[in-house]
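In: sequence-free structure coming up:
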């Protein structure tokens, strides 16, 4: 799998503390119950070896980000966001493809994620990548806001 760049000058790079202002702005725009700036700040200040925070940057502007973990052979996409102004340009696919390449490189065998039952665009994106519903989490996003659990197997490297 080779990541195709959907936009000129688009990079996939680790998130840094100096990116937080832009990330939090996107987080607040995209989610009803956004992650706190403190969570991001603490995670970046004391990184865990199994957590990955990455941004898609076009020139000097963050146009999306992804947070995922890889623990043993299982990976978990925890957060993916692209601001409204940059949607439908392939940035979400670029972020997801880049993360899946890293997961594969770290010998991840399966990937899980949750997506709101009502979030049809995200479900469509994940289905394009071969994710399938394997369960439901009741009230995952708050009272009466269920989430589907999606799963995908990851191809392993040939030895």
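Out: It's in. What you see is a predicted model; the values in this text were computed from it and never measured.
In: For the rest of this, base every contact and every neighbour count on C-alpha atoms.
Out: Noted.
In: Which SSE is immediately downstream of the longest helix that the chain contains?
Out: The longest helix of the chain (DSSP state H) is helix 91-105. Under the assignment DSSP states H and E, the closest C-terminal helix or strand after helix 91-105 is strand 110-116.
In: And the helices in the protein?
Out: With DSSP H as the criterion, the chain has helices spanning 20-30, 37-45, 91-105, 120-128.
In: In TSV: those helices, plus distance to residue 144 and mean neighbour count.
Out: TSV is the format used below for the helices of the chain (distance: least, Cα to Cα, whole Å; neighbours: other Cα atoms under 10 Å):
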stretch	distance to residue 144	mean neighbour count
helix 20-30	19	17
helix 37-45	25	14
helix 91-105	27	20
helix 120-128	17	14
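In: okay, now the one to match up with it:
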């Protein structure tokens, strides 16, 4: 958190989602820790927050917004691409190197970090 700025989404004073923007390199910001309350998923809150992050980043004059997600995070991969992100790389075995416990999503073992970015 000390490296970034946290943004919070509310519905009627209830926190329903959060995301963090981190300066990573000159003219580049990374969108991290995006989360929507489980019972509020599927309502467009995640897409709203991603589009908000894009607009905030543009207003700072930043040229690139990056995000990473697991190879097994099928919904997130689709959502980022719907919002204009393009796949730019794969960090192979990321979740094996940095996470002690195995992650399974959608019946798929999460092993690789899929890196996406959008040029602003």
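Out: Sure, I can see it. The structure displayed is predicted, hence computed values, not measured ones.
In: would you list the helices of the first structure in JSON lines and tack on distance to residue 84 of the first structure?
Out: Converted to JSON lines, those look like this (distance: least, Cα to Cα, whole Å):
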{"stretch": "helix 20-30", "distance to residue 84 of the first structure": "8"}
{"stretch": "helix 37-45", "distance to residue 84 of the first structure": "20"}
{"stretch": "helix 91-105", "distance to residue 84 of the first structure": "11"}
{"stretch": "helix 120-128", "distance to residue 84 of the first structure": "12"}
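In: looking at the ones you listed, which is closest to residue 142 of the first structure?
Out: Using Cα to Cα as the measure, helix 20-30 is the one of the helices of the first structure that comes nearest residue 142 of the first structure, at 16.1 Å.
In: Which stretch of the second structure lines up against the closest one?
Out: Correspondence between helix 20-30 of the first structure and the second structure is not established for any residue, with TM-score structural alignment as the criterion.
In: First-to-last residue distance for stretch 105-120 of the second structure?
Out: Between the opening and closing residues of stretch 105-120 of the second structure we find a distance of 31 Å, counting by Cα to Cα, to the nearest Å.
In: Going by neighbour count, which residues of it are buried?
Out: Of the residues in stretch 105-120 of the second structure, 109-118 count as buried by neighbour count, 16 or more other Cα atoms under 10 Å.
In: Need the contact partners of that stretch.
Out: Contact with stretch 105-120 of the second structure is made by 54, 58, 62-74, 80, 84-96, 102-104, as judged by Cα atoms under 8 Å, 6 or more residues apart in numbering.
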